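>>> give me a 3D structure for the following:
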Amino acid sequence: MPQDVQVFEAHATDVDLDDLRARLAAARLPEAETVHRAAPDPRRWDQGVPLADLVELVDYWRTDYDWRAFEKRLDQVGQFRTTIDGLGIHFLHRRSARPDATPLLLTHGWPGSVAEFVDVVDELADPENMDAPAFHVVVPSLPGFGYSDKPATTGWGTEKIAAAWVELMGRLGYREFLAHGGDWGGNITTVLAGRFPEHVLGIHTTFAEGLPGATTEGLTAVERAWAEETHHFWRHRAAYAKQQATRPQTIGYSLVDSPIGLLAWILDKFAEWSDTEDSPFETISRDRVLDDVTLYWLTRSGASAARIYYESHNSLDPELRVDVPAAITMYPRDIEKYPRAWSQERYRQIVRWRSPERGGHFPSLEVPGFFVEDLREGLAAVLAARR
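This next block holds a predicted model:
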């Protein structure tokens, strides 16, 4: 192991866990929403997280949820920390036993964390099928997220994070690597590929933003619907992003001080952005959502994580082009879906394009089996294009 990389173990104190349960027990809740509908009905969520759903989940969080199981899982994967540009960066690192494995960097987004990938790391590193490609998997926590340090100054936007990821992979002995991401992870993966083509073999992403001012002429009906849905999302459903891009400190007080506030803020997105008819728990386990939320809570990272919006919202360089091979998957219930004609203005060598029948913004949690197969096939196409 490189000298500047240290093994890390996650271990919350019993005092912190007892404090969390006490806060949950003493929570002051508002009255129920005024859109009364029986489940299942997506319109129950028209005003945000329904009171009944929140009360039930809080009760489970306080009485039955096991944080120690998640800590154990992180340690099983392998946790490390290193310092880059003065900032401590936490990451998971699972080396494959296969000699033909290729390094693969997985970058999460908001309101995600490394919890998004803990259920797929093993199968990516050491697949049961020996004919499937294998990867040395690296999953960093974004600056200000989880067990990574919180930046004390401005400047840690997507461009700087991408440069830090190149440094991180180099320290691990991976001068060349593949990269995947969605949400902010997809944005960062795009920057990585565009800025550091000498290090990035190719990418797989669920985020493939085209260039500003793209026309709808020539689009299919489905692609027009995608464009309209994406426009509607940013116009009518993105208040959270505006808040975090303009006043992350203000919302941060609630997110760091109130576990109920933090849970509702994050659960709202898991519900709205997943491919479900009513509750996100139709496809995502309660434990994984609570792993994610509890990680934010214990590391007090509600404000620091929100600041990535302040640093980088709407900042993807319109001049940036990706010339390395790219595999792109547009899940049907994701919040941003771009027609291929738009995406290929930026991503110049799309070697595989897929639009599955199921899945939303969190495919590694919603459809993990499909996600792994799609990622493997996409990256295999990327590597084949380089031969």
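
>>> only C-alpha atoms from now on, for both contacts and neighbour counts.
Noted.

>>> quick one: residues in contact with the top strand by length along the chain.
Scanning the chain for the strand with the most residues, using DSSP state E, yields strand 87-94. Contact with strand 87-94 is made by 74, 77-83, 114, 121-122, 125, 136-143, 146-151, as judged by C-alpha atoms under 8 Å, 6 or more residues apart in numbering.

>>> buried residues in the longest helix along the chain?
For the chain, the helix that runs over the most residues, judged by DSSP state H, is helix 368-386. Across helix 368-386, burial judged by 16 or more other C-alpha atoms under 10 Å covers 368, 371-372, 374-383, 385.

>>> now swap in stretch 83-90 and tell me
By 16+ other C-alpha under 10 Å, the buried positions in stretch 83-90 come out as 83, 87, 88, 89, 90.

>>> export these to CSV and tack on distance to residue 24?
Below are those laid out as CSV (distance: C-alpha to C-alpha, whole Å):
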residue, distance to residue 24
83, 35
87, 32
88, 31
89, 30
90, 28
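
>>> now, the most widely separated pair of these?
Across the buried residues of stretch 83-90, the longest distance by C-alpha to C-alpha is 9.8 Å; it joins 87 and 90.

>>> can you count the residues close to the residue lying closest to residue 356 once chain neighbours are set aside?
The shortest distance from residue 356 to any non-neighbouring residue, by C-alpha to C-alpha, 6 or more residues apart in numbering, is to residue 331 (5.8 Å). When neighbours are counted by other C-alpha atoms under 10 Å, residue 331 registers 23.

>>> any idea which element residue 331 lies in?
Using DSSP states H and E, residue 331 sits within no helix or strand.

>>> mind telling me what element the closest residue to residue 162 other than its chain neighbours is part of?
Leaving aside its sequence neighbours, residue 162 sits nearest to residue 192 (C-alpha to C-alpha, 6+ apart; 5.3 Å). Element membership for residue 192, per DSSP H and E: helix 184-195.

>>> for comparison, sequence B:
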Amino acid sequence: MTVERYQIHVADEVLEDLKYRLGHVRWPGLFEEAAWDRGTDQAYLKSLIAYWRDQFDWRAREAELNKLAHYRCKVEGLDIHFVHERGKGPNPHPLILTHGWPDSFLRYEKIIPMLTDPASYGGNPEDAFDVIVPSVPGFGFSNRLQRKGINNSNIAGLWATLMTEHLGYSKFAAAGGDIGSGVTRYLAFNHPELLSGIHLTDIGLIKNLLAVQDKSGLTEEEQLYIQNTSQWIAEEGGYMQIQSTKPQTIAYGLTDSPVGLAAWIIEKFRAWSDCKGDLRQSFSEDELLTNIMIYWITNTAGSSANLYYENTHTLPPLGPFEVPTAVALYPGDVCLPPRAWAERNLNITRWTTMPRGGHFTAMEDPGPLADDIREFFRPFRD
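Reported below is the predicted structural model:
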């Protein structure tokens, strides 16, 4: 399958079925004054569902998304959807951006023009990028995963093939967060000859550090990371345990109920962002619902959850690599890594602590992230 242009278009019957489901919700009972303590707050969710049912205009958002240059092609047997926007500058550098869960390619919608056309945002056209944003296999408009063994390492291989054989780039930059951080690190580990550098907004859970028994040789920062992250996993990691062990079980509810899907996703947007407990400070209802819609209309809630299972059961070890690496950390994110560990295990050449932002910073506050990406890759363009 050659690279072909792609347009998003959802059938009317899918939207009609969704509207019916949103109008016939069976709500659970409530504990008194539970708010967000026991999960997604019902008062907020009812407000969001009412907006979704009565005011949200998918066709308008669909038209906005279709202003981007969408493509699909078959890569190693999988149909991969991606956005490919060309840079406006004398020598745009190719950059592949990889999203995570529970977001989608939509994570990078705001930052794409800042990277392709920096001059329009007060930057230098010499910093322009050709930006490629794929939908991770199992997510959105890429193939739903129905075969075993697709993990972050395999996806890195798919991206290498996409960029070199299908798009014709001999060398490129890569960036990502969440699952996208893992995929990007495996790109650097498995295909260092293809990369000018990588930019990360997190480095994932450091499992080998969490497993250390004798902590006497660790720095104070590393010991604090173990303490804080262990507490976070105990209090906030239920979704991860379910999706890593029994993703098919949760898939039934998320696939059948748009309200269940919304509750599952927005709890994470609230907990992992820099919204200070108020989602409206970081995201509009249209942004949240467009992301949820991408899961709903493509029926990929279960498929995306399966990637957690594969990464737990089939992912090979990740070793050290020499590809230049930038890390930008955001105060609203979770499980912030100790710098000393990162510098021992990654080739850190840039470390930025941002004043604001969270896990979904490309959606929350894209400007500083675009600046950091431009500045980091500037010396590697030649």
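
>>> TM-score for these two?
Here the TM-score for the pair of chains, by TM-score structural alignment, normalised by the length of the second structure, is 0.92; 373 aligned residues with a C-alpha RMSD of 2.0 Å.

>>> how about residue 77 of the first structure, what does it touch?
92, 93, 94, 118, 121, 122.

>>> swap the cut-off to 6 Å and go again
residue 94 (C-alpha atoms under 6 Å, 6 or more residues apart in numbering).

>>> map it across to the second structure for me.
In the second structure, the residue matched to residue 77 of the first structure (TM-score structural alignment) is residue 68.

>>> that match: what secondary structure?
Three-state call for residue 68 of the second structure (DSSP: H, G, I helix; E, B strand; the rest coil): coil.

>>> for burial, what's the neighbour tally of the closest residue to residue 273 of the second structure other than its chain neighbours?
The shortest distance from residue 273 of the second structure to any non-neighbouring residue, by C-alpha to C-alpha, 6+ apart, is to residue 358 (4.2 Å). Using other C-alpha under 10 Å, residue 358 of the second structure has 25 neighbouring residues.

>>> alignment lookup: residue 358 of the second structure to the first structure.
So, by TM-score structural alignment, residue 358 of the second structure is matched to residue 360.

>>> in what helix or strand does that match lie?
Going by DSSP H and E, residue 360 of the first structure is not in any helix or strand.

>>> for it, give its distance to residue 186 of the first structure.
Remark: distance between residue 360 of the first structure and residue 186 of the first structure (C-alpha to C-alpha, to the nearest Å) = 14 Å.

>>> again with residue 110 of the first structure
Going from residue 110 of the first structure to residue 186 of the first structure by C-alpha to C-alpha gives 11 Å.

>>> before we move on, back to that, for the buried residues of helix 368-386 of the first structure, which one is nearest residue 231 of the first structure?
Comparing the buried residues of helix 368-386 of the first structure against residue 231 of the first structure with C-alpha to C-alpha places residue 371 closest, at 25.8 Å.

>>> now which residue in the second structure aligns to that closest one?
Using TM-score structural alignment, residue 371 of the first structure lines up with residue 369 in the second structure.

>>> stretch 148-163 of the first structure: end-to-end distance?
Chord length of stretch 148-163 of the first structure, first to last residue, is 16 Å (C-alpha to C-alpha).

>>> then stretch 348-364 of the second structure?
Taking C-alpha to C-alpha, stretch 348-364 of the second structure runs 25 Å from one end to the other.

>>> need the strands for the stretch 101-250 of the second structure, in chain order.
In the stretch 101-250 of the second structure, the segments counted as strands under DSSP state E, counting those that start in this stretch are 129-134, 172-176, 195-200.

>>> which residues of the first structure does the shortest one align to?
Mapping strand 172-176 of the second structure onto the first structure (TM-score structural alignment) gives residues 177-181.

>>> how far apart are that stretch and its match in the second structure?
Compared with the second structure after the fit, stretch 177-181 of the first structure shows a mean deviation of 0.5 Å (mean C-alpha distance after the TM-score superposition for the first structure).

>>> quick one: buried residues of that stretch?
In terms of neighbour count (16+ other C-alpha under 10 Å), stretch 177-181 of the first structure has its buried residues at 177, 178, 179, 180, 181.

>>> out of the residues you listed, which is nearest to residue 10 of the first structure?
Comparing those against residue 10 of the first structure with C-alpha to C-alpha places residue 181 closest, at 23.9 Å.

>>> residues touching the closest one, list them.
Contact partners of residue 181 of the first structure, counting by C-alpha under 6 Å, 6+ apart, are 106, 107, 189, 205.

>>> for residue 254 of the second structure, same thing?
Counting by C-alpha under 6 Å, 6+ apart, residue 254 of the second structure makes contact with 260, 261.

>>> wait, is it part of a helix?
Yes. Checked against three-state DSSP, residue 254 of the second structure lies within a helix.

>>> how close does it get to residue 272 of the second structure?
For residue 254 of the second structure, the distance to residue 272 of the second structure equals 20 Å [C-alpha to C-alpha].

>>> repeat for residue 54 of the second structure
28 Å.

>>> which one of those two has more residues nearby?
Neighbours per residue (other C-alpha under 10 Å) separate residue 54 of the second structure from residue 272, with residue 272 holding more: 21 against 11.

>>> thought that one was touching residue 331?
No. Applying C-alpha atoms under 6 Å as the test, residue 272 of the second structure and residue 331 come out as separate, 10.0 Å apart.

>>> which of the buried residues of stretch 177-181 of the first structure sit farthest apart?
It's 177 and 181 that sit farthest apart of those, by C-alpha to C-alpha, at 13.5 Å.

>>> and the helices in the stretch 201-350 of the second structure?
For the stretch 201-350 of the second structure, applying DSSP state H, counting those that start in this stretch gives helices covering 207-210, 220-236, 238-245, 247-256, 258-272, 285-298, 301-313, 339-345.

>>> ok, which of those comes nearest residue 320 of the second structure?
Residue 320 of the second structure lies closest to helix 339-345 among those, at 5.7 Å (C-alpha to C-alpha).

>>> that closest one vs the first structure - mean distance after superposition?
Mean deviation of helix 339-345 of the second structure relative to the first structure after superposition (mean C-alpha distance after the TM-score superposition for the first structure): 1.4 Å.
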